[in-house]
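Q: Dropping a prediction and its sequence here:
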Amino acid sequence: MSSEIDSSTLLSRASQLIDLARKAGADAADAVVVRSRSQSVSVRLGKVEGTESSESDDFSLRVFIGKRVASVSANPGFDLKALAERAVAMAKVSPEDPFACLADEASLSRSYPDLQLLDTTEVSSEMLREAALAAETAALAVKGVTNSSGAGASAGMGGLVLATSHGFAGSYMASRFGHSVSVIAGEGTGMERDYDFDSRLYYAELDDPAEIGRRAGERVVKRINPRQVPTGKDVTVIFDPRVARGFVGHIAGAINGAAVARKSSFLRDRMGQQVLKSGLSISDDPLIVRGPASRPFDGEGVSGERLVMIEDGVLKHWFLSTSTARELGLETNGRGVRGGTSVSPSSSNLALEPGDISPEELIRSVGNGFYITELIGHGVNMITGEYSRGATGFWIENGELTFPVSEVTIASNLKEMFMRLTPANDIDRKFGVAAPTFAIEGMTLAGR
């Protein structure tokens, strides 16, 4: 385990690669190694269906010559000198990019905190198998569950090794463990499917597999014999936390600096203006100890800080990497993430901050409405904000969840939805995107 975690050799190779690139004619360069170690076991109906194990250290070198840039990738064992010379040769014939550059030296992290992201617990394939079987067995034991779509358990770690030609050198690793199960209730055309899962940085903090299985079984049984409901306008819709997290992802996409620079965000002209209901805030913090999406520095060597992206409903920040920030006439806020050979801005530990009332109180306050547990399709236009998606869930009647609902569509515009959102207080911050249950008023529901 220690040899897998120790990144000193990789950091040395990355530094050598930069030196060779400079000798070959590069003005500046950075080298990154994306590390990955994983193993998983999947089971179905009590039998192992698959066992997988993988590990990789993927190198990328990015070189700059004036305003020209080129990137190349390689696996371990490559010839350092040949790779550096190839990257420089490519850069010499590349078109100019006025915004591509390394992060400013002044913004680089010179020291960074230990965020306790790595759990070195050894998890064997037998332990994974037993966990997956326990989750499936518990789910199948729930009355009304008729079949299994499978269960799984996984363990792994990943991280980043980064060196730049202007003095940054650092690395970090983070672990990740998970349990999941998916089951079926009902028969024939009346079958329904649902699932549950848990994912944590630390193995000991995972929910018990049997508890995950029980929750999945109970969720799917409640979905048996769904109905359609009449088409209606001005319907209040409540988003279960599971789908609420995805909705907050739409907000993150709309305030991503890359989308703003491309003019593909419906919020591109709204900086400093109110985009959420007053009193609502969205925060992003990469430095949370044991945070699910924490990182001591970003893909360019810059340490981000906690930012309130939207404060009291007012848009305050974009997610920015160095090149995106330069294109917008701004400065990076440490949100650059490596994706292959490129760097693009992204959130870290993103949260729609909770409200003051419980989910039960929020449901009671609705009277009649629709509680969504699953969304279907991709009917979201991030340029205009138009929103239309298939949905399943439960009808709310007299402030209580009643019968299951399926085959309906909800529609509105994200601009209006943001301004009509009311959050509950049940946020769960174990996910990289965290959101409480919330209600959105005034939506259109297309049913029978």
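A: Looks like it came in fine.
Q: going forward, measure contacts between C-alpha atoms and count neighbours the same way
A: Noted.
Q: Ser358 versus the nearest residue to Glu311 once chain neighbours are set aside, what's the distance?
A: Excluding its sequence neighbours, the residue lying closest to Glu311 (CA to CA, 6 or more residues apart in numbering) is Ser281, at 4.6 Å. Relative to Ser358, Ser281 is positioned 18 Å away (CA to CA, to the nearest Å).
Q: Please identify which of the two sits among more neighbours.
A: Legend: neighbour count by other CA atoms under 10 Å for Ser281 and Ser358, higher for Ser281 (20 against 16).
Q: didn't the more buried one look like it was pressed against Ile310?
A: Yes: when contacts are counted by CA atoms under 8 Å, Ser281 is listed as touching Ile310 (5.1 Å).
Q: Pull out the buried residues from stretch 74-81.
A: Within stretch 74-81, the residues that count as buried by 16 or more other CA atoms under 10 Å are Leu80, Lys81.
Q: Could you work out the end-to-end span of it for me?
A: 12 Å.
Q: Stretch 410-424 now?
A: 21 Å.
Q: Does Ala155 belong to a helix, a strand or coil?
A: Classification of Ala155 using DSSP: H, G, I helix; E, B strand; the rest coil returns strand.
Q: show me the contacts for it.
A: Ser38, Gln39, Ser40, Val123, Ser175, Arg176, Phe177, Gly178 (CA atoms under 8 Å, 6 or more residues apart in numbering).
Q: Take this one as well and set it beside the first:
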Amino acid sequence: MLHLQTEPPARTDTPALLERVIGMARARGADAAEAVYSTSRSLSVGVRKGEVETVESDETADLGLRVFTGQKQAVVSVSEFSDRTLERLVERCVAMARLAPDDAYAGLADPALLWRGDAFDLDIFDPTELNAEAFRERALACEAAGLIDPRLQSDSASAGQSFTRWQLLTSGGFRGEHRTSLSFQSARLIATDAKGGMERDGEGRSTRYLSDLPSPEAIGSVAAARALKALGARKIDSQTAPVLFEPRTAKSLIGLFLGAISGTSVARGSSYLKDKLGQRLFAPGVDIIDNPFRKRGLGSCLYDDEGVAVSERKLIEDGVLTTWLLNTAAGRQLGMASTGHASRSLAHPAGVSAHNIILSPGARSPADLMKAAGSGVIVTSMFGPSVNSDTGDWSAGASGFAFENGEITYPVNEITVAGNLIDIFARLEPASDLEIKGTLDTPSVLVDALTIGGK
């Protein structure tokens, strides 16, 4: 059912391959170059109504080359490594760079910022590997555990793993490598009531280590409880009222904040927070922390995708915005240093992403926040969000529950919630129910008044 593997599949001559490609690029006139070699292997099984619906297995190996000529750059990737293919890769990439428009901010990362410390184990690679039969059993167990009521039927359930290995070499001499594993399982159920009303909900988890996954029974039972609780949802009148966002939906609000402090957005002038650095955005006492060194974290690393050393940072400290998320190019454009947040695919220049984000928990429980608010809406799911990147005006479709006198009364659906994100950030209060599960984790948050669109 399982065996231990030492690492994801990789060429034994990868360092020499990357050195060769960079040397070829320099020989053809590139001023600088970086090469990345990435391998991955994944296996997943999906089931529905007790039967296997999908079995997916994928194994890939890709090489990406980025070259710089003067103030120009180009990126090309290949998944085949014959001599002829590598020659064409280098030839095409250098030719494309010479034709590209000038970019005053393009180039390798500042050598002074590169990671050069001693490696330490972030515990992000688990060698335990299951086969397809074991994943089938796990997926079926997730599904079966959810079918606890005749009103429930399966929408889907799945389980699987993936393993990756990523190696970077630059003409400036930086070398880096990391290996990661990911195990996951999920269940999604449909609940139907006597009047024909239908609601879907589910639960899923991903972890670095297989042993850290909740049991399939726990996944199925959470999915069942969520779907059943949503039955009998009704529409409500349009109003302005307090809104409590459960962690699943509160994460999306903080995700919108992270997008707005992306250095690429700020440098383009397309962020509603572009003039807010150093200012108070959240209430006093609120912190948003990015910790790339969390053991077994889904976003943990020692350096970013340009080789820049990472560090733990409070993006929001005591309510105040302290930094942008910067890669090398965005930092140069803004006259600042990279913060170690470069993220790139093999076929594109670096973008920006965070590592392991948490919104610090507050002192009051969700129940206490509801009691203090009196009446309002709990949002458990959102869809179709719309954001004006210049003003921060935001709206989203939603469903959840109404509450009155601090107590949940009935489920609601077909509503919208709307407001201005700058105003929302300033007025949200985090609850005490923070759980660490992924790359972005928050407790529930209460916003004391939002526009709720209903009937």
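A: Good, I have the coordinates. Please read these numbers as outputs of a predicted model, since none were measured by experiment.
Q: Tell me which stretches of the stretch 51-200 of structure 1 form strands.
A: Secondary structure of the stretch 51-200 of structure 1 (DSSP state E, counting those that start in this stretch): strands at 68-74, 145-164, 169-185, 192-200.
Q: what's the helix or strand following the last one packed up against?
A: If you walk from strand 192-200 of structure 1 toward the C-terminus, the next helix or strand you reach (DSSP states H and E) is helix 209-222. In terms of contacts (3 or more CA pairs under 8 Å, 6 or more residues apart in numbering; DSSP states H and E), helix 209-222 of structure 1 is packed against helix 125-140, strand 145-164, strand 169-185, strand 192-200.
Q: Just send these back as TSV, with distance to Gly25 of structure 1 too.
A: As requested, those are exported to TSV (distance: least, CA to CA, whole Å):
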stretch	distance to Gly25 of structure 1
helix 125-140	48
strand 145-164	15
strand 169-185	21
strand 192-200	45
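Q: Can you say which of those is nearest to Ala74 of structure 1?
A: strand 145-164 (14.3 Å; CA to CA).
Q: Okay, angle between that closest one and strand 169-185 too, please.
A: Relative orientation of strand 145-164 of structure 1 and strand 169-185, computed by axes from the mean of the first three to the mean of the last three CA atoms, to 10 degrees: 170 degrees.
Q: can you give me how far strand 145-164 of structure 1 is from the chain middle?
A: Computed by CA atoms, centre = their mean, to the nearest Å, the chain-centroid distance of strand 145-164 of structure 1 equals 13 Å.
Q: can you check stretch 315-324 of structure 1 too?
A: For stretch 315-324 of structure 1, the distance to the chain centre is 18 Å (CA atoms, centre = their mean).
Q: Over to stretch 68-75 of structure 2?
A: With CA atoms, centre = their mean as the basis, stretch 68-75 of structure 2 stands 29 Å off its chain's centre.
Q: Find me the equivalent region of it in structure 1.
A: The aligned range for stretch 68-75 of structure 2 in structure 1 is 64-71, by TM-score structural alignment.
Q: Next: stretch 24-36 of structure 2.
A: Following TM-score structural alignment, the aligned partner range for stretch 24-36 of structure 2 in structure 1 is 20-32.
Q: Which of the residues in that stretch are classified as buried?
A: Leu20, Ala21, Arg22, Ala24, Gly25, Ala26, Asp27, Ala28, Ala29, Asp30, Ala31, Val32.
Q: Same question for stretch 343-363 of structure 1.
A: Across stretch 343-363 of structure 1, burial judged by 16+ other CA under 10 Å covers 343-355, 358-359, 362-363.
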